[in-house]
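[1] build the 3D model from these lines:
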Amino acid sequence: MDNFATSCLYLWLVELCCVACKTGWQVPCALTVGVDGQFTVTIVSNPAGTPVSGSTNTFDYPILSSVTLICMTSSDGFTFTVTNYQWDTTGCFTNDVHNTPTCFPTGQTTQSVTDNNLLAEDSGTITCTVTIGGADYTSGPLTLRISEIAMARVASNGGPSVDLVSSNQITDYSFIFQPFTLDPFNAILRCASGLGPTGRDLNTALGGWYFNGTQVDVPTGSVCADPVFEVRPAPVWRFPGVINLYLCGTFTTTEEGVYSCIMMNSSMMNQTMRVGVYFSGRIAPMIDTPFPVTVTLGVPFTLSCTSRGSPPDTFTWRRSDGQAVPSINVNAVIHTNTSAVFCAEYMDTITTSGIYTYTCTVTNLIGSDSETITVTTAVGPPDNVRATVTSSRSVEVTWDQSPTTDVTGYLISYTTTTSYISISSRSGSMMVTGRSITSVTLTNLEENTPYNITVQTDSSGTLSVNSDVVSVTTWKDVPSSPPQNVMVTSVNPSSLRVSWQPPPEIDHNGVINGYLIQYTRVDTSDMMSESVISGLLHTISGLDPFVDYLVIVTAMTINGTGPFSNPEVQTSGQNRPAVPRSLIVNSVTDTTVTLSWMTPVPPNGIVTQYDLQYRRCAGGSYTTLQPLNNEVTRTVTGLAVNTEYCFIVRAYTVILLGPGPWTDEIRGRTYGPPSNFNAVTLSPRSIEVTWDPPIANVDDINGYIISYDPVEGLLLRAVWQ
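    Next comes the predicted model:
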């Protein structure tokens, strides 16, 4: 047995010492402890026997008692294994039945040893030695004293036959006990002896029964008839037969004592068997002091009266009104060789409040005793308490009207042990006034929550005990609060990631079997939905780039969806922009072209830069100008006169994403001077000048400027818009 199991057995045996029965009688056991080094070795004896005055480890046992000894080992903080047990007994003696001592339990090597028939030669001082890790540790001594006459076998009333021989072995120190009466009783005593290998007959058989040293061999009329010899076949091959010597008759109180059977065995040696014949002791009754009792009005109750005495007791109950009533269930609970414990009960019912007394009187041939039990009434709880769930947050409680007129109201209490509910909300009560009220509805309970409900009657401020507990669970419902910690983050230009935590457990109101996500562009009212069956994370895809989206989340049970979370607004990621809009030529000169355009729609982000390229439309590669920031107009300079150019523009958001697409080409021509210029003198003071307009859009010309100088001559130029 390992250390854990040994410790458990030790504790069990210690507990056994303190086990009390209904009458207060205790099961005895004895402990003797020896501390040897780091280990404690203990002998546990069960039962303990009778302690010897002045000694802490000596106990008396009656003949033929059964005793179990257990060798226990313990250590504070050490793990160990016992590899050997050794029992030793000193001080044992030899009697006239056995020539050599047996010394229970000398030489045995098991942890526990049992003897079901202790004899006088088993007396002695016992120690137990255990071997742990090659070292021996020994307990303190436990001394057993086995008396020759003690309580043992009990004959039932009426005088049975008692056979004291088992096989061909003489059974010594047996005992016949007539319990709890002084009436004469009949018994047959038998002892036996082997006939031996040469054989003997009745005439040569030597033996007889003796009482108080005098052989019983003639009819006395008061003890019994002559002993009767009988020859029977031997039970084993060694003996040809067995001689049985019987002593039979009727025993009275004057024949109490020790009867000895002396016979010669097959080896021609005398053997003696002793039998004690005793009546119970004569003791006046003694009633155990009773405790006050509180009973429920209208409910039958039982009172118990326990008495110790012998011979049997007569019980009488008397109520406070003086009426004598009979006892019920009179039982002998336990007995010893000198007295008995009797228990009598009385059943009654009280319907009116008050304090009552019941007197129990016990009488036998020796004397009498009386004790009074005080009984106080209390209002009982209502009967037939029922609870019916009416909604996810309400329960109807009903009960039968109390038959007691003292009732002034009822207290309905409810509790739940659900851990996620705050302690302050786990219980509640409701008081209603009026004896005739038999129902109430509890409201504001938690959804999908188990409740234990009791009802007490109230009698002017005095409450009864609780009724039987009624258990119900409120119905499931939709969640009563939204998911917690909702977060929305941008994943890419077309996706948002949504995460959340479940609602508080108290608000689940059932099993959360999914979540519903709704989202929309903030510039529209078109709400879209996506369901999530498992998990607390979801990605919304297929979105437009760089758009503000509103997102809300709700939890679902089998009953539907709960409230939505507060809206979260998040902008989707940026992407390459669309084509810049409305690229136009605003103005031209002979060497410049000014262009303008509008931002892309959709921009797909924040436009941070534009590229502008141009080339001669007649042929040639594009020239890229220095990138523009977020300007939407640009003048291209250094162009050739009277030349048509082609222009394109594209936009950027995040540079790393790359540019958006180019616009379609637009054309613009620089202007040249008027052509075919000619001057004709019309008079000494006037000249007529003619020309052709420049190759350009004539509508763009506001006029011309003609310059003349005597030295330089005439000059002509056009004035553009």
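
[2] could you use CA atoms for every contact and neighbour count after this?
    OK.

[3] quick one: secondary structure of Val14?
    Recorded secondary structure, Val14: helix (DSSP: H, G, I helix; E, B strand; the rest coil).

[4] next, the second sequence, to be compared with the first:
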Amino acid sequence: LPRVIVNGSGSVTRVTVASLAESGNYQCIVSNDRVTGGTISGVTAVTSTSSLNISVSDTPTGLTATRLSTGLAHVRLSWSTVSGATGYEVYYQLSSNTPVSVGTTASTTMNITSGLFRGITYTFYVVSYGSASLPSGNASIFLTFSNPVVNDFMATVTTSTTITLTWNPPTAVVPISYNIVRDCRRVCESSTAGASEASISSPHTSTGIPPYSQCTFDLIGVYDITAELTTDYSAETISTTPTAPVDDIIFSSVESVSMTVSWDEVPCNGRNGPITGYYLTYTNITSNTSYTVNITGGDNRMYNLTGLIPYTNYTVSIIPYNYNMNGPARKEIQITAESIPGVISILKYARDPDAITIVWNPPTIPNGIITVYEIRYRESTSTGPYTVTNTTNTYYSI
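    Model (predicted):
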């Protein structure tokens, strides 16, 4: 056992004994020996001996450090119970700095929720104390407060208006809860619309998204502060049936037997996907005869109709489609231009002594509005010019 001899005045009442880090029971014996006999200041000293039994407890074992979801630099230290220990003291050390005492506890756990910073590596120590408050050897563990990251954030199910997202908790530290910040825009638009969803969990379905929209998602972990776990994850809702018709239908180069039809594209908020073509149907209202043309390609928005009947009303219907999903139709009516009238029918005449009256029916195919009839006549034996006259009636007397 160590032995320390102290020579000095009688006021020396303390001595430091080193090398007691090894656990076990110790006995300290203090004795005084006189150097000279006799009485000093009226007091006769005698030789005496006293002793003190102390113990040093074992070094704690099983030290673990677990990060807490209450903060990005919060930690719980845990260790095994030391037999005979009456308490424990916890320290942390940054690099080569002097260890800092966090406090003492009679428990085998301690939460540290202040004084630490994320992004830094700390060494934590725990020592045990016996009845004489002598510390044991220390147990130590390293911990780096790295930023939490989620690497498996993904979309598992998409519909035309929803995106379902899943993820596993970050390995560094599980947050109290999660928030999601999304930013979405229709593919045909440049402006975006943002939304936030708080206190969610995996899996989570984000709703209310327009069809055929591109979205970016940020996954936020809620601790004592918020932390971005994943940023700018991209997903897209699927296409669905167009819900709006094409914009204005425009007629140009309208002739008696042909016309050109063009139309404006479907408004962005009603496309719900890429417009891949149009069905153009034109119907002769008089005969109720229809013809349909499939125009492929969303940018092909013009068609020339031929073989039409002069001065006839046609209904033109245009239906946009998105991969065989038909949208609503827009219809407009246009009449073709007038043309040369057809031949009159059922020409009759009646003869009087001094006049000839002729009667006829209008042309079966008028090709427009008959505004006047021109009548030419001369004697059958004449080779001279015709007499020309006009009438708005379907009869005339010569």
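
[5] got a list of what Pro169 of structure 2 touches?
    Neighbour list for Pro169 of structure 2: 150, 175 [criterion: Cα atoms under 8 Å, 6 or more residues apart in numbering].

[6] look up how far Tyr386 of structure 2 lies from the residue lying farthest from the centre of structure 2.
    Farthest-out residue of structure 2 from its mean C-alpha position, per Cα atoms, centre = their mean: Pro353, at 97.6 Å. Distance, Pro353 of structure 2 to Tyr386 of structure 2, using Cα to Cα, to the nearest Å: 22 Å.

[7] I figured Val343 of structure 2 hits Pro363, correct?
    Yes: Val343 of structure 2 sits in contact with Pro363 when judged by Cα atoms under 8 Å, with a separation of 5.2 Å.

[8] count of residues packed around the nearest residue to Val469 of structure 1 once chain neighbours are set aside?
    Once flanking residues are discounted, Val469 of structure 1 sits nearest to Thr454: 5.2 Å by Cα to Cα, 6 or more residues apart in numbering. Neighbourhood size, Thr454 of structure 1 [other Cα atoms under 10 Å]: 24.

[9] okay, and Thr454 of structure 1 sits in which element?
    Thr454 of structure 1 belongs to strand 450-459 when assigned by DSSP states H and E.

[10] counterpart of the residue nearest to Val469 of structure 1 over in structure 2?
    Counting by TM-score structural alignment, Thr454 of structure 1 corresponds to Asp218 in structure 2.

[11] swap in Val551 of structure 1?
    By TM-score structural alignment, Val551 of structure 1 lines up with Val316.

[12] against Thr336 of structure 2, how distant is that match?
    From Val316 of structure 2 over to Thr336 of structure 2 the distance is 12 Å, taken as Cα to Cα.

[13] cool, and Asn326 of structure 2?
    Distance of Asn326 of structure 2 to Thr336 of structure 2, computed by Cα to Cα: 29 Å.

[14] and what of Thr216 of structure 2?
    Using Cα to Cα, Thr216 of structure 2 is found at 52 Å from Thr336 of structure 2.

[15] what about those two, which has more around it?
    Using other Cα under 10 Å as the criterion, Thr216 of structure 2 and Thr336 rank with Thr336 on top: 21 against 16.

[16] how big is the offset of whichever helix or strand Arg376 of structure 2 is part of relative to structure 1?
    Following DSSP H and E, the helix or strand that holds Arg376 of structure 2 is strand 373-377. Aligned to structure 1 and superposed, strand 373-377 of structure 2 gives a mean residue distance of 2.5 Å (mean Cα distance after the TM-score superposition for structure 1).

[17] who touches that strand?
    With contact meaning Cα under 8 Å, 6+ apart, strand 373-377 of structure 2 is reached by 386-394.

[18] which parts of it are buried?
    Residues of strand 373-377 of structure 2 classed as buried: Tyr373 (neighbour count, 16 or more other Cα atoms under 10 Å).

[19] then stretch 386-398 of structure 2?
    Under the neighbour-count criterion of 16+ other Cα under 10 Å, stretch 386-398 of structure 2 has Tyr396 buried.
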